[in-house]
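> predicted model, plus sequence, below.
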Amino acid sequence: MCTKDWYGIFSTALHKECFTQGEIQQIYKIEMEARTFFDFGGIVPDFLILQNIERDSKKIRYYWDSRSSEAMCPFCGMMSNKECKDYFDKPLQDIPQGGLAVYHVVRRKKYFCENLNCPHTRFVERLDGFGEETARKTIRFKKYCVERALENGCKPAEDALKRDGALVSNDSIARYLKVESAKQIESNLKRNDVRVLAIDDINLRKGDKSTGCTVLIDEETHRVLLIIRGTTKEAAKKAIEMFPSAEFLSRDRASSYASAATECGKTQIADRFHLIKNAHATVEEALNSRRERLGSSHAV
C-alpha cells in the first residue's frame, strides 16, 4: 500500500522551482494554516497546528501538534501552565472524504496539576467540542452516524458509511444513537414549557403486547418527549408527572391513561386521530345500516 505525504510532495515540487529550505518551510506553514481554515475552521480547537497529511488507498491522516500554553485540569478545574516533557498521541476518526476514511492524529500536551489537593499530579489536555477523552471518533462523526441511522436504521447506516470509506460497525452506531437519545430525553425532562401532552402506546415488536411502551409527545410541536416501558396506569402516571407544566392531556380511549390523567389533575381531550377514526366508523356504520334497510325493502 503506497503512502504519500503532503510535505514530501510539496517540498519536492518547490525544490524543483529552486526555493530554499527556509522559503519552503515558510510557504508550507502558510499552506497548512490555509488548509486548516478552509477544511477544519471552527471544527478543530484553535490550539492545534496542522503539521502534515498522509494518504493511501484507504485512509487520509491529518497530523496535529498542540501549541497550547496552559490547560485546565479535568479533575479539579484548576488552570495550569506547567508543561510536562511528555505527549499523548491519539487518532480520532472523522467524517469520510472522497471514499476514504479520515483520521486526525493529535499530539496533545501533558501538564502538571498545580492544585496540591488534587489527587492527580498530571493530566492530558482535552479536546473539548472535538472529541471526548476516551472516544476514538470525533463528536461530529458520531453525530453524522446518528443522522444516517435516523434516516434508515443502524445497519443500513453502517453499509452506507462503509461505502463512503468510514470504518464503523452498526453496534457502535447504535451506541451513539442511544447516547444522543439519552441526552435528548434529559433535555426534555428539564423543560417547563410543555402545555399540551399527547399520550399513546406502541409495541416494540409488532403484535407483542409484552413489549408495550408509553409514548409522550409535545402536542404543539409534535416532538417525542419520552418513551417508557409499560402501558399501565402506574407507568403513564409516572411519565405524566415528569411534565408538571402541562395543563392538557390528549389521549385515546385507554382507561389506564384516563385514570392516570385524572390522578395527575390534567384536563383531558380526545386526540384528533381517534376523533376522526370514530367519526369515520360512525358514518360507515350508518351507511351500512342504510344499505341493509334498502336491500330489505327491494327484496319485499
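Perfect, thanks for sending it. All of these numbers come straight from a predicted model, not from anything done at the bench. Residues are numbered from 1 along each chain as shown.
> can we go C-alpha only for contacts and neighbour counts from here?
Noted.
> run through the strands of the stretch 101-250 of the chain in chain order.
122-124, 196-203, 212-218, 223-229, 248-251 (DSSP state E, counting those that start in this stretch).
> just the buried residues of the next helix-or-strand element following the last one, please?
Read that as strand 248-251. Downstream of strand 248-251, the next assigned helix or strand under DSSP states H and E is helix 255-263. Buried residues in helix 255-263, counted by 16 or more other C-alpha atoms under 10 Å: 257-261.
> immediately after helix 255-263, which helix or strand?
Helices and strands here follow DSSP H and E; after helix 255-263, the next one along the chain is strand 267-270.
> elements contacting that following strand?
Applying 3 or more C-alpha pairs under 8 Å, 6 or more residues apart in numbering; DSSP states H and E, one finds that strand 267-270 contacts strand 248-251, helix 255-263.
> pasting the second one now:
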Amino acid sequence: MSIRFLVIPHIQISHANAMQAWWLMAPPSPMTVQGFVRAMGLKCGFHHKSVALALHDVQWLTQEKGNRHFVVVDDANVRFWNHKVLPQQPQGATYIDGQDHIQSSFAKGLQPTARCHAEMSVVVDIGESPLNLRLVNDFLWSARIGGGAITEHGEPCVCASTEEALKKIGGGFWIMDRADLALQKMQEDRLSGVEAVISVLGENARHRYHYSRLPEQKRGELPKPKSWLSANLVGFAALEDPKQRIGVREDVLHAYAEPLVGLIQYRSIRAEKRIPFWQYHTAPNGVYLMKGN
C-alpha cells in the first residue's frame, strides 16, 4: 500500500475558538482539526485514515488585567509570574427547545468566550484514496477551523514520504498525544482523568522550575523535565441519546455532550523526525475520541 500524505502548510486562521472547555483555553485542537478534515473529505470526495497538526504561532485575543502577580504553587514557595486573563466577551446563550435558559427566568445565560489567531499546518494520511487538489483549494476558500476563517494558506500538495512532507512544513511544533502520562498518574495515585492531567502538569512545572535553578553539573543527577506539556480537547462524550430538535441545521439528530480533555505535548518538528498522527475512535456509549500514535 502506497504512502500518500495531503499536506496543507501554514494555514492562517483568524478568530478561532480558544475556549475548548469551560475551564480550558487552548489553540485549535486535534478534535477541531479532525472535524475540519472530515468536512473537507466529504466535500472533496476522499477518505482519510489519520491527521497530524503542527502549531507555528498563536495570538490570544483575550484581555490581560494590568496587575500582574506571583502565584504560589506549592509549600516550598515556588512561584510563577502570571497574568490575570479575562474572557474576550460575554455572549448570550441561544435557545434550543427553550431548555437552556436560566431556571425560572426568561433571561439568556451568559457564557465567557475566548478566541485566537493561529498559524497551523495539517498533514492528512489519505493512503490510496483519490484526491483532486483543485477541489481542496476550492474548499479552503470558504472553510473554517474552530469557527475561525482561513485567511491564507500554503499550496496544498500530495507527498509520497515523511521526508517530503516535513520539507513542506518547515519548523514548528507537533501537537502530540501524551495520554500515557495521564494514565500512569491515574493508576499510581488513583485519580480521575482530569485530576491526573492537572497533577502531571503541576508536577512537571515544579520539576522544570527546580531543574532550571540547579548548577549545570548537578542537572545530570535528575531526570530532565518534559518540555511543553499542555492540555487540549481530544473528544466528546454524549450526555443523552441523539434526538430531533428544532433549529438544528440540516435536520440531523442532536445530543448534548461534554468535552473530553487530554494531555498533549508540543514537540519541535526538527527534533521529532516523524509525523505523530491522530486517529478518531468511536464507542457504543457515545464517546468520540482522538488518539495519537
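Sure thing, it's come through. Owing to the predicted nature of the structure, the values given are computational and were not obtained by experimental measurement.
> what's the TM-score here?
Here the superposed chains carry a TM-score of 0.21, computed using TM-score structural alignment, normalised by the length of structure 2; 101 aligned residues with a C-alpha RMSD of 6.3 Å.
> quick check: which of the strands of the stretch 101-250 of structure 1 is buried the most?
Mean neighbours per residue, mean count of other C-alpha atoms under 10 Å, is largest over the strands of the stretch 101-250 of structure 1 for strand 248-251, with a mean of 23.
> which helices and strands does that one pack with?
Helices and strands touching strand 248-251 of structure 1, by 3+ C-alpha pairs under 8 Å, 6+ apart, are strand 196-203, helix 255-263, strand 267-270.
> rerun that using 10 Å as the cut-off
In this structure, strand 248-251 of structure 1 makes packing contacts with strand 196-203, strand 212-218, helix 255-263, strand 267-270, helix 272-299, judged by 3 or more C-alpha pairs under 10 Å, 6 or more residues apart in numbering; DSSP states H and E.
> ok, back up a step: want to throw the strands of the stretch 101-250 of structure 1 into CSV with distance to residue 96 of structure 1?
Shown next, in CSV, are the strands of the stretch 101-250 of structure 1 (distance: least, C-alpha to C-alpha, whole Å):
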stretch, distance to residue 96 of structure 1
strand 122-124, 27
strand 196-203, 36
strand 212-218, 35
strand 223-229, 31
strand 248-251, 44
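> of all these, which lies closest to residue 66 of structure 1?
For the strands of the stretch 101-250 of structure 1, the distance to residue 66 of structure 1 is smallest for strand 122-124, at 11.3 Å, taking C-alpha to C-alpha.
> how close does residue 201 of structure 2 sit to residue 264 of structure 2?
Distance, residue 201 of structure 2 to residue 264 of structure 2, by C-alpha to C-alpha, to the nearest Å: 10 Å.
> shared neighbours of those two, anything?
By C-alpha atoms under 10 Å, 6 or more residues apart in numbering, residue 201 of structure 2 and residue 264 have these common neighbours: 181-182, 228-231.
> picking that back up, so residue 201 and residue 264 of structure 2 - more neighbours on which side?
Each of residue 201 of structure 2 and residue 264 has its neighbours counted (other C-alpha atoms under 10 Å); residue 264 has more, 26 against 19.
> by contact count, what packs against the helix or strand hosting the more buried one?
Per DSSP H and E, residue 264 of structure 2 falls inside strand 257-268. The helices and strands touching strand 257-268 of structure 2, judged by 3+ C-alpha pairs under 10 Å, 6+ apart, are strand 19-21, helix 30-44, strand 50-60, strand 173-177, helix 179-189, helix 193-213, strand 229-238, strand 287-292.
> most packed of the ones you listed?
strand 173-177 (a mean of 25).
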